[in-house]
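Visitor: Please find the sequence and the predicted model below.
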Amino acid sequence: MSKVLYYRIRKKINHFSVFQRLKLIVAWLRSLVLSSVLRVRRKHIKPDENLYIFADPRGGSTWLMQILTSLGNRAIIWEPFHQRYGVVSSHLRLGTQKTKTYPFVPKDLEWPELKKELIKIFNGQQINGITTSLHPSQYFSNTSFIVKFIKGNAVLPWIVNNLKIKYKPIHFLRHPIPVALSQISTFQYREKFQPLSIPDQKYPGLIEEHIDFLSKLDTQLTRNVGLWCVHNLPALASQKEQKWVTIYYENLIMDPEPTLRRCFKEWGLSLPQKTLDKVRLRSPTDRENQLKSDPTQQMNKWQNALSESQKKDVQTVLDYFDIKVYSAFDSEPKIKSHE
């Protein structure tokens, strides 16, 4: 580590609270321990058995991950692409914490360096204390991983075109309005609104292409819905290639068995009852205890939070990006996951 980098890190840490510093120390120690454990257990790890979830922040991915942990023997790798806490090398310039956008890679691009890094990550060879923070005890007995992305949807087409993946990844979609509202209440309630600009990353993707429209979105709600669109459009545009399984949060709430059965059928696996039993468990990231006992209430709870004018503004964004699967005036997707 260079002296310049050392002093930059030290200066940044000096601004952290005591609690934040303790969390960093715990994460660092966890990384050391689990890296050693995985080195010792290397011959027991079978990354071809990995499962992959691609979703939006606050899109229900932790709930789905929790359901899939019922299959056993899989430790969690959490968000390798996170701009602050992820494990992809920063010199690849997939994105920065400052931009708060999402990585994008053209699906037909040849990028050996990124491919090499992702293979290491999916093998458990490139981890840190944050990406291993969910159920770390599983690293002592796992044989594969559940890799959970919340910033990787726009890289999904590139990943399936460039890496050998046995079980089709899950593209897990949730209605953009409750996603945006949850992001605002969880992450952005103290932030001053800033319009979108072209991010400082290697491939700005659809943000650069549509910046004239996106930069004019003048509320947190419409801006976040615009980001949902550019995050998911690359995968939606390639959906007919059938290289991943698209399932919808709303379908999983209302019709969990046929939704999961379709996913497991794509994997060539039978659906265990213990997996279905986990559907109604509250997600660990449901900090406000928002899970409703009635599935219909859970799906529709955002409807009364918006005025008709706000819904029209959101629909303008969805129409601009030609998003057909969701409407600002309806909670349900136009497509069933199990159809």
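Guide: Structure's in. What do you need?
Visitor: For the rest of this, base every contact and every neighbour count on C-alpha atoms.
Guide: Fine.
Visitor: what comes up buried for the lengthiest helix in the chain?
Guide: Counting residues, the longest helix found in the chain (DSSP state H) is helix 18-40. For helix 18-40, the neighbour count (16 or more other CA atoms under 10 Å) marks 24, 27, 30-31, 34-35, 38 as buried.
Visitor: Run through who's touching that helix.
Guide: With CA atoms under 8 Å, 6 or more residues apart in numbering as the test, helix 18-40 has contacts from 13, 124-125, 127-130, 132-133, 136, 139-140.
Visitor: ok, 10 Å please
Guide: Applying CA atoms under 10 Å, 6 or more residues apart in numbering, the contact partners of helix 18-40 are 13-17, 41-42, 44-45, 123-133, 136-142.
Visitor: so what does whichever helix or strand comes after it touch, helix or strand wise?
Guide: Counting by DSSP states H and E, the next helix or strand C-terminal to helix 18-40 is strand 51-54. Applying 3 or more CA pairs under 10 Å, 6 or more residues apart in numbering; DSSP states H and E, one finds that strand 51-54 contacts helix 61-68, strand 74-78, strand 144-149, helix 156-162, strand 170-173.
Visitor: returning to what we had before: select only the buried ones of the contacts of helix 18-40 in PyMOL?
Guide: Entered in PyMOL, the line below selects the buried ones among the contacts of helix 18-40, by 16+ other CA under 10 Å:
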select buried, resi 45+123+124+126+127+128+129+130+131+132+133+136+138+139+141+142
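Visitor: Out of the contacts of helix 18-40, which sit inside helices?
Guide: Mapping the contacts of helix 18-40 onto helices (DSSP H) picks out 13-14.
Visitor: hey, where'd the helices end up in the stretch 201-339 of the chain?
Guide: Along the stretch 201-339 of the chain, the stretches classed as helices by DSSP state H, counting those that start in this stretch are 206-209, 211-214, 220-237, 249-254, 256-267, 273-277, 295-300, 308-320.
Visitor: Check it against this one:
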Amino acid sequence: MERLKKGINPYHDISNILTLKQFKTEQGVLIFSEPRSGSTWLMEILGKMIGDAVVNWEPFHPGRGVVPKYLEWSFRPHFKDKNEFEQHYELINKILSLSVFTPWTTQKIDPLKAAKANLVITKFVRANLILPWITDRFNLKYKPIYLVRHPISTCLSQLKTFKNLKLAFNRPTLINHEIFNEHIEFLKKLETELEYRIALWCIIHNKVIEGKVNLKNISLVYYEDLLKNPRTEINKLIENSGLDKLITSNIDMVNFKLPSSTVYMNDLEANVSKQINKHLEFIDKETKERIQGVLDYFSINIYNAYSPNPIKHGS
């Protein structure tokens, strides 16, 4: 605060430090999730436990991130095949190694910590569709983390938080609309924006998980499990992702009850069970039935509209 009063912009310091850094993409920690799924909370927990790391904050943001507007990634990038991915490989490599940045993407970085940092934690809510390409193309030392939250809770939270971002009932604006084309007639029949957002959640989830990513190459984490048993789930995540050698802080020193910096007033219940159940209790039986119809159409079987907890088949 004192530095700002004197007219000194901390970003100048961070920019100078990062320009001299040479972070390696392969040694980065990657967190993928949908908006309002708990990714900031998880990022902040890992940031406290991993020594000498800096945060690369939402580099795919369409207005404040690092992706040139002429590429028209907009809603979120998706590539048809490996050849198309290769056209953007250098940019993605620069993004993951924090070779390109903006005041927005470096907002979580402390200049003093940046000076001694040796790895990058990149947190995305717009990159899920290219997770298959990233795991295939980059020889990552640590498994990318894919955090999933119940689609009803996720989408209701999106509607509450992003009140001014109204979605039209048509295809989102992004490159390669083809992944939505086959569902256009179904999308047009949906009655509410909640159903529409849940349909988009389903399309994106299916492109990531259903046969597109080798699950052995990622760490799949459920928000509900993380909320109910944070220490157990974080320890499992650390082991599964291979992050154990990076941990410098004892897990018992982490305050898991501390909300993330993006939790808004009255959006977090003190009781874990209430937090997990509150969104499903908010909607009526008829709405749940329509949402279940959306989930059934997309063959989503890790969640249903009647229970807040994930369904883990074969686990």
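Guide: Alright, I've got the coordinates. None of the values given here were measured: they were computed from a predicted structure.
Visitor: rewinding a little: using CSV, lay out the buried residues of helix 18-40 of the first structure together with distance to Phe321 of the first structure.
Guide: Below are the buried residues of helix 18-40 of the first structure laid out as CSV (distance: CA to CA, whole Å):
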residue, distance to Phe321 of the first structure
Leu24, 40
Ala27, 40
Arg30, 42
Ser31, 41
Leu34, 43
Ser35, 43
Leu38, 43
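Visitor: one step back: which of the helices of the stretch 201-339 of the first structure sits closest to Arg84 of the first structure?
Guide: In terms of CA to CA, the element of these nearest to Arg84 of the first structure is helix 220-237, at 18.2 Å.
Visitor: which of the residues in the closest one are buried?
Guide: 220-236.
Visitor: I'd like to know how many residues surround the corresponding residue of the first structure for Leu119 of the second structure.
Guide: Counting by TM-score structural alignment, Leu119 of the second structure corresponds to Ser144 in the first structure. Ser144 of the first structure is flanked by 23 other residues according to other CA atoms under 10 Å.
Visitor: OK, contacts around Ser144 of the first structure?
Guide: Neighbours of Ser144 of the first structure in contact, by CA under 10 Å, 6+ apart: 44-51, 72-76, 122-124.
Visitor: ok, the spatially most central residue of the first structure - contacts?
Guide: In the first structure, the centroid-proximal residue (CA atoms, centre = their mean) is Ile150; its distance is 1.3 Å. By CA under 10 Å, 6+ apart, the residues touching Ile150 of the first structure are 53-62, 78-82, 102, 172, 231.
Visitor: you'd agree Asp252 of the second structure is up against Arg231?
Guide: Yes. At 8.0 Å, Asp252 of the second structure counts as touching Arg231 under the criterion of CA atoms under 10 Å.
Visitor: After alignment, which residue of the first structure pairs with Tyr306 of the second structure?
Guide: Using TM-score structural alignment, Tyr306 of the second structure lines up with Phe329 in the first structure.
Visitor: And for Leu18 of the second structure?
Guide: Checking TM-score structural alignment: Leu18 of the second structure goes with Leu38.
Visitor: Relative to Gly124 of the first structure, how far out is that match?
Guide: Separation of Leu38 of the first structure from Gly124 of the first structure (CA to CA, to the nearest Å): 7 Å.
Visitor: Please apply the same query to Gly60 of the first structure.
Guide: For Gly60 of the first structure, the distance to Gly124 of the first structure (CA to CA) stands at 24 Å.
Visitor: Could you do Thr296 of the first structure as well?
Guide: 39 Å.
Visitor: Thr69 of the first structure: neighbour count?
Guide: Count around Thr69 of the first structure with other CA under 10 Å applied: 18.
Visitor: What lines up with it in the second structure?
Guide: For Thr69 of the first structure, the aligned residue in the second structure is Gly47 (criterion: TM-score structural alignment).
Visitor: tell me the contacts of its match?
Guide: By CA under 10 Å, 6+ apart, the neighbours of Gly47 of the second structure are 41, 53-55, 120-121, 247, 249.
Visitor: And the buried ones among those residues, selectable in PyMOL?
Guide: Selection of buried members from the contacts of Gly47 of the second structure for PyMOL, criterion 16+ other CA under 10 Å:
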select buried, resi 41+53+54+55+120+121+247
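Visitor: Include distance to Ile291 of the second structure when you put the contacts of Gly47 of the second structure into CSV, please.
Guide: Output for these, formatted as CSV (distance: CA to CA, whole Å):
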residue, distance to Ile291 of the second structure
Trp41, 27
Ala53, 40
Val54, 39
Val55, 36
Val120, 38
Ile121, 34
Ile247, 41
Ser249, 42
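Visitor: Which one of the contacts of Gly47 of the second structure is nearest to His177 of the second structure?
Guide: Nearest member of these to His177 of the second structure, counting by CA to CA, is Ile121, at 29.5 Å.
Visitor: Would you mind confirming that the closest one is in contact with Ile45?
Guide: No. Look at Ile121 of the second structure against Ile45 with CA under 10 Å: they stay out of range, at 11.4 Å.
Visitor: coming back round to it: tell me which of Asp252 and Arg231 of the second structure has more neighbours.
Guide: Remark: of Asp252 of the second structure and Arg231, Arg231 carries more neighbours, 15 against 8, as counted by other CA under 10 Å.
Visitor: wait, doesn't the more buried one sit right on Ile251?
Guide: Yes. Taking CA under 10 Å as the definition, Arg231 of the second structure is a contact partner of Ile251 at 7.0 Å.
Visitor: Quickly list what's touching both of Leu38 and Gly124 of the first structure.
Guide: Contacts common to Leu38 of the first structure and Gly124, judged by CA under 10 Å, 6+ apart, are 45, 139.
Visitor: what residue of the first structure matches up with Lys288 of the second structure?
Guide: That one, Lys288 of the second structure, aligns with Lys311 by TM-score structural alignment.
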